[in-house]
Structure formats: structure tokens, C-alpha cells
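K.L.:
only geometry, no sequence info:
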């Protein structure tokens, strides 16, 4: 393996405490108890889902020196994903998809998903293509793992951006967006890292910083954007 001391590699480097092949594995909370494979991946998916109740801003290191951010608030429930070349924002009033790589930013507004529905996969595809793999994408992969009896799962603990994380490495996964991936989730449910192949291309996302709370402009559309409103009554 080649030596790589770039920012993404440094972010991913952590103090790995355990690696256990499941079957049975150490509980995420109780080292004296074991969790079956299904319970383990469901626990991590549940952490990510529960984190929708947190207000936070997280910055991620992406391949090639890129940078992505995730900002969200629970009330009103909103999430903004910013990545090289674009932005996706999911709010109570609209699902916004913006392209910022041209001479003038352009945004398309569609009706939002229901309050308990995840964003459609197509809405998050641009983020994934830019290297920012989002929590809803990881939740769907963890759910597929729980349903796949042939999937092989390994667990480890690590530290990402100074925060404890529980990680899984999954392989032989069928009927999902990827056949193998690695994902880490922090104790409070924030996505710590993801490595895998999506849409035929390798993707790598690693948490570099986290803070509670969100800046006032986190959910603003790019300045000067041309907006196409496809919501009922929109123009």
C-alpha cells in the first residue's frame, strides 16, 4: 500500500480498539454482551436517524483535497449538504438542488419529502458523485445489510476528528448500491466516515470537524442563483 499523508488519510487515521467478525460481536455499549450482525447494523442506522434531532454543523474531507459540509436543525427540520460544485437542501418548504460550478449558480426547487420520509436518492446523488456521502445514503446501506443474510460484517472502534466512533466493514452485500463498504458513526449519531464504491466509482468521506449549532446562513441558497421553482404555484 502506498504511503499517503494527505489530509483525508490523516483524518481517517484513528486509534482502532477492536476488530471482531460477526456472527456475534461486542456490543456498542456493553463490552460484556454480544450483538448479532443485524442488531449491530440496525444500531448504527438508528444512531444516524436519531441524530436528525440534533442541530449541528460538520465538515468533511473529500478526495482530492475537496471539502463538504452537513448542517442540520430539528426545528424546523432542515438539512443542507454542500459539496464541490453544488448544494442540496432539504427543508419543510422545499427540496433544493443547486449547481454552483457554472458562471452563475442555478437551483431547482421541488416539493419536499414528507416529515418522516427520507430525501429521494436522486436528490443526494450529486453529493455522492462529488464525494460527500450523506447519512441517508449510509442508512439505506446499513438497512440493506441487516436484511442480507449473506453479508459479512466486521466491527471496530475508532476515533474520528477526536470523537469516538463505532465502525462496520461490510462485504458480500447483494441488492444494494454497493457490494462492500466501510462506515463509522460517532457516539452521538454523526456520520464519521464512509469508504466504498457507489455508481461504479470509489467514494471516501471523513469527518474533519464538528460543532453543535448552525450558522445563520447555512440554509441560504447560493447568492445570485437563478431559481427554477417546480413546486405547486411556483414559477
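P.N.:
Done, it's in. What you are looking at is a predicted structure, and each value in this text was computed from that prediction instead of being measured.

K.L.:
make it CA atoms for all contacts and neighbour counts henceforth
P.N.:
Fine.

K.L.:
quick one, helices of this structure?
P.N.:
Here the chain has its helices, by DSSP state H, at 7-12, 37-50, 121-129, 135-147.

K.L.:
got the contact list for residue 89?
P.N.:
Contact partners of residue 89, counting by CA atoms under 8 Å, 6 or more residues apart in numbering, are 78-81, 95-97, 219.

K.L.:
can you rerun that using 6 Å?
P.N.:
79-80, 95-96 (CA atoms under 6 Å, 6 or more residues apart in numbering).

K.L.:
Quick check: it vs residue 83, distance?
P.N.:
11 Å (CA to CA, to the nearest Å).

K.L.:
who touches the top strand by length along the chain?
P.N.:
Secondary structure of the chain per DSSP state E: the longest strand is strand 201-212. Contact with strand 201-212 is made by 56-62, 131-132, 161, 192-197, as judged by CA under 6 Å, 6+ apart.

K.L.:
this is the other structure I want to compare:
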């Protein structure tokens, strides 16, 4: 199973566990947490189901920049393309490419192990390049569900021709973002996100969705220099 799928499944499980153990509260507080849990679990379930899809989603960023998320099931792999860089995750390796210089450079490392936190850390690094990923959004929604001071409003909309459920979260006291807006499509893809995460201003909106993937998106950039840091295979 690829790291992308595992990271989302682990986060979804963490949501359920965290909300289950928060029983020592007043009835009013419990009702508020349960309401948030229902919303978070629904959105997390959509994100989790998207791991079973083959799709490509293009995103518009500020300043005319673009990004994309692609996922294939046969074979299992995922690719994130963002301004100045690219990340692919397969059963063989995690490949991070810097495409901002004259010559692309790609670093190969072992694919994240099951239940590995570094996988989420890798995705969080993309915030600095302007692309927020589903695991990061799930983490923020989890924080909102557990914060009694958070204000959460929900509405429905359409993004790139797809129905989406949106939440506006404000007043987070202990999270990577104190406020954000996020929309998740019915398929489970990230429709849009606006907020400041770990000091990075992020604004992404899906502009195109396809139930197909171009195989070239998973390949190394032409002429790229390679640094292979994967451990030597032992017989």
C-alpha cells in the first residue's frame, strides 16, 4: 500500500481514537465535539475513499501558478507537482525533485514505512511551495474538531463542476493554522483551500478534474541529476 493511502488511513484512525477518548466533558461540550466529529469523519472518509481512485486534479495558485495531484491504482503511485518541485511516492521509492534551477535534481529515498510520521512531514513541506495536500487538511480538521473554542461553519458549493462540501474554521488555538477555508468534493478530492499554515499563505482551487492519469507525471524530469539515498538491498 502506498504512503499516500497509509498516511490518510492513519490520520483517519487517529481522529476516531482521539474523539472516542474525550468522554470527560459536560453534555453541552460532548454534543459540540460529536457534531464536529461527524463533520470531520465525513470529510476524512471522503479523502480516504479517494485513495481507491485513479484521478488527476489541477489546481490554480496565486500569481498564475499551477499545481497538480495525480494518483494511479495500477500500479499504486501518487505524484504532486508544485511550483519549483515535484514529489512522487511509489512502492519503490519516494522521489523529491527540485525543478527550480537550471538543471532538475531528484533525491530518491525509501518509501515511507506503514504508520510512518515522516510521510506526513514530507507532505507538509509542500506548504512552502504553495500546495496543501489532503493529509495536512485532515490534520487541521482534526484540530478543529477537538478545539472547544473553534467556530466551524459548513456550506455546499461547486468547484470545477464538482459538488463540494466546504467548511470555514476560525478560532483554532493549537494548530498549524488558526483559521482556514476548505472544500472537499464528493469524490473525496481537495476542491479548494485558503489559509495560513505554518506561516505559509496558501490559496489553492481545483480547476480541472479527470478520472485518468498521464503516466509521464510519475517519471523523473528529463536530464535530472539523481541522488539515490535508498538503503542497499540485502539478499
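P.N.:
Looks like it came in fine. Since the model is a prediction, treat every value here as computed from it, not as a measurement.

K.L.:
thinking again about what came up before, any idea which of the contacts of residue 89 of structure 1 is closest to residue 152 of structure 1?
P.N.:
Distance to residue 152 of structure 1, by CA to CA, is smallest for residue 79 among the contacts of residue 89 of structure 1, at 31.8 Å.

K.L.:
Find the nearest non-adjacent residue to the counterpart of that closest one in structure 2, please.
P.N.:
With TM-score structural alignment as the criterion, residue 79 of structure 1 lines up with residue 78 in structure 2. The shortest distance from residue 78 of structure 2 to any non-neighbouring residue, by CA to CA, 6 or more residues apart in numbering, is to residue 71 (4.3 Å).

K.L.:
Next, the contact list for the one you found, please.
P.N.:
Applying CA under 6 Å, 6+ apart, we find residue 71 of structure 2 in contact with 54-55, 77-78.

K.L.:
By neighbours, which of the residues you listed wins?
P.N.:
residue 78 (27 neighbours; other CA atoms under 10 Å).

K.L.:
Was I right to think it contacts residue 87?
P.N.:
No: using CA atoms under 6 Å as the test, residue 78 of structure 2 is too far from residue 87 to be in contact (8.3 Å).

K.L.:
out of the contacts of residue 89 of structure 1, who's nearest residue 66 of structure 1?
P.N.:
Looking across those and measuring by CA to CA, the closest to residue 66 of structure 1 is residue 80, at 17.0 Å.

K.L.:
Quick check: the gap between that closest one and residue 173 of structure 1.
P.N.:
Distance, residue 80 of structure 1 to residue 173 of structure 1, by CA to CA: 29 Å.

K.L.:
do the same with residue 70 of structure 1
P.N.:
For residue 70 of structure 1, the distance to residue 173 of structure 1 equals 27 Å [CA to CA].

K.L.:
try residue 201 of structure 1
P.N.:
17 Å.

K.L.:
Name the residue in these two with the higher neighbour count.
P.N.:
residue 173 (22 against 11).

K.L.:
Test my guess that the more buried one contacts residue 151.
P.N.:
Yes: between residue 173 of structure 1 and residue 151 there is a contact under CA under 6 Å: 4.9 Å.

K.L.:
Which residue, neighbours along the chain excluded, lies closest to residue 69 of structure 2?
P.N.:
The shortest distance from residue 69 of structure 2 to any non-neighbouring residue, by CA to CA, 6+ apart, is to residue 80 (4.7 Å).

K.L.:
again with residue 54 of structure 2
P.N.:
Here the residue nearest residue 54 of structure 2, using CA to CA, 6+ apart, is residue 72, at 4.6 Å.
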